[in-house]
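Asks: Sequence plus predicted model, see below.
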Amino acid sequence: MRSRGTRGAVVAVFCAVAVLLLGACGTQVAGQGGTIAPPTATGPIPWTTAQPAAVTGARLGDDHRTLLLDTQVPSGKHPCVRDLKAVLTDPMTDLARVQITFSSPSGDTRSGCNGESTATVRLELPEPLGGRDVIVDDYVRFTVDGAKPPALRLCGELGCHPPATGCTAASYDQALMAVDAPEHTYRDSERCDGKWLVLDFSWRTGPACDDTTDPACSSRLGDRWFFRAEKSGWKPIAEGAARGCQNVQRKEPAFPSSMCDALAPLSPSLHPSYPPPSASPTPTPAS
């Protein structure tokens, strides 16, 4: 028979092992059948280098050398940004190329930096900006051309000088962007009078291959849109693959019939909204 001291030692060892197991694997909750996850990691929250989520505005100081840039940066209950700075990445030529960086703990969820706020960063240029454009972080562009000083004008997706609305290839490209046409879209036909536009376009759907006789290599989808000219460019007003004017004149009665009366319907294979043709019933063999 084991002595009381031996049994006590065994119990003590068992309890010690149980404590180690619970510490490593979590604790079981009675009646819930689950395990409480171990506590999250502790220790200092790291600060890492980042770039602004957006650069929303730019303006010049009275000396025409001080550039002020408005940025969107992380925010929260505690400090979320430090060392916000802007630097020239190249010597000024016909452009001023700028990079904005800052340090933030926002990459760690414990930081609480899950909001966003506006912060302005200042950059002293080596000489007056003059007529140069400013490019920030390689993708945001500002120009003095057409701007209202001291502000610079933010350029859009079509650049700082988008093409005027008209019956031109560049103008049709703007119309395709306005309707989020798929990448690698090509225009099939246009009807344009400077104020109104009908645009048919299509895009490949098959694999990339050179055999144009293989339907799998030449299959495509397409669409037809109707536009009205506005100061900002072509504005889409209706879409549809049907014959004639019914799609557009239902939404815009002023659309000229001369531009849509003769429109043929798009082929079902070219328009994704066409329902697939119903299958013909299979004849039942005579008994």
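Replies: In hand now; what should we look at?
Asks: use CA for all of it now, contacts and neighbours both
Replies: Will do.
Asks: And stretch 129-136, what's buried?
Replies: Buried residues in stretch 129-136, counted by 16 or more other CA atoms under 10 Å: 129, 132-136.
Asks: cool, stretch 162-175 as well?
Replies: Buried, per 16+ other CA under 10 Å, within stretch 162-175: 163-167, 171-175.
Asks: Take the residues you listed and lay them out in a markdown table including secondary structure.
Replies: Formatted as a markdown table, those follow (DSSP: H, G, I helix; E, B strand; the rest coil):
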| residue | secondary structure |
| --- | --- |
| 163 | coil |
| 164 | coil |
| 165 | coil |
| 166 | coil |
| 167 | coil |
| 171 | helix |
| 172 | helix |
| 173 | helix |
| 174 | helix |
| 175 | helix |
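Asks: and the comparison structure, right after this:
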Amino acid sequence: MLVAVLGVAGCAAPGSGIGEHGPGRVGADPSPSWSTGQAEVGAVRPGPGANSVTVQVQALAGREDCSRDVRVTNLEEEREVIFASLVQDSYWSGIVGACPTSTTVEVTITSPRPIGQRQLTINQQAWMLRDGRYNRCSENLGCDPPADRCDPTWTQAAVRGLDVSRHSTGTVEHCDGTWLVMTVPDDPAACGAEARAGCSVDTAVWRYFLRSEPAGWVVVARTGAGGCDDVLKAAPAFPRQLCAGLQPTGRYVTTAPSR
């Protein structure tokens, strides 16, 4: 059985009931009401003890009844992952600007066995322990990205960071771990994820030159031309052997069959 224990590190205002904010109170918003919503997680740290972690929640604050009863729900363990939802009750959360600040509330999650290196998924966000600290896992790279920067995990994460359709995928032309060259169409699914019968797509295809940085691949140049001119203007250190034989990109053109 998993256990959740609540502690307050900041000073959340205590709730005093709906009646105090009923119609007729001077300055009251016409439509506030108590509701339960997801709480914002600010940080996670190990302990106390091997079976617990402490989660710092940024609870709503700024006036009375902004937040109360910050708590853990849907606490489960499955396949070496601990899942939890952190929620709070608020009288004013439905009123924009009614709770302009936050205060830190700490919630302790305890497992029946040592947590160790197991992944935590809190409010759909994954966290992993690295060098004694919990870090948020990347939405695109996951919790344990491969060391090889040419792995599709890294190259497709780079595509998702571009200003292209979410349906676009990259075609890698060259990758040496430091430099990446790939072509990406702007919007290959302009006719929809399931293309309408007879619909045609005619979209630009761009060539992206990227450099490996600690956080991932970073674009240094984009072009539709062949050769090296555009990338060498932006990054003179780019290896010529990776661009010398490149041809212009052209366009992505396709037509869905008629039914």
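Replies: In hand now; what should we look at? Remember, it's a predicted structure, so these values are computed and weren't measured experimentally.
Asks: Got a TM-score for the two of them?
Replies: Scored against TM-score structural alignment, normalised by the length of the second structure, the superposed chains reach a TM-score of 0.74; 224 aligned residues with a CA RMSD of 2.9 Å.
Asks: that older thread, and which of the buried residues of stretch 162-175 of the first structure is nearest residue 111 of the first structure?
Replies: Residue 111 of the first structure lies nearest to residue 174 out of these, by CA to CA, at 42.6 Å.
Asks: any idea what that closest one aligns with in the second structure?
Replies: For residue 174 of the first structure, the aligned position in the second structure is residue 157, judged by TM-score structural alignment.
Asks: Assess the claim that its match and residue 141 are in contact.
Replies: Yes. Applying CA atoms under 8 Å as the test, residue 157 of the second structure and residue 141 come out as touching, 6.6 Å apart.
Asks: Can you tell me which of the buried residues of stretch 162-175 of the first structure is closest to residue 103 of the first structure?
Replies: residue 174 (38.1 Å).
Asks: wait, what's in contact with that closest one?
Replies: When contacts are counted by CA atoms under 8 Å, 6 or more residues apart in numbering, residue 174 of the first structure touches 158, 233-234.
Asks: Just the residues you listed: which are in strands?
Replies: Using DSSP state E, the subset of these located in strands is 233-234.
Asks: Of the contacts of residue 174 of the first structure, which is the most crowded?
Replies: For these, the largest neighbour count, defined by other CA atoms under 10 Å, is 27 neighbours, found at residue 234.
Asks: what's the counterpart of it in the second structure?
Replies: When the second structure is aligned by TM-score structural alignment, the residue opposite residue 234 of the first structure is residue 217.
Asks: I'd like to know how far that match sits from residue 209 of the second structure.
Replies: 9 Å (CA to CA, to the nearest Å).
Asks: next one: residue 122 of the second structure
Replies: Distance, residue 122 of the second structure to residue 209 of the second structure, by CA to CA: 36 Å.
Asks: try residue 254 of the second structure
Replies: The value you get for residue 254 of the second structure to residue 209 of the second structure, if CA to CA is used, is 25 Å.
Asks: and those two? which has more neighbours close in?
Replies: Remark: of residue 254 of the second structure and residue 209, residue 209 carries more neighbours, 26 against 14, as counted by other CA under 10 Å.
Asks: helices and strands around the helix or strand where the more buried one lies, which ones?
Replies: If you go by DSSP states H and E, residue 209 of the second structure is part of strand 200-213. Packing partners of strand 200-213 of the second structure (3 or more CA pairs under 8 Å, 6 or more residues apart in numbering; DSSP states H and E): strand 179-185, strand 216-223, strand 251-255.
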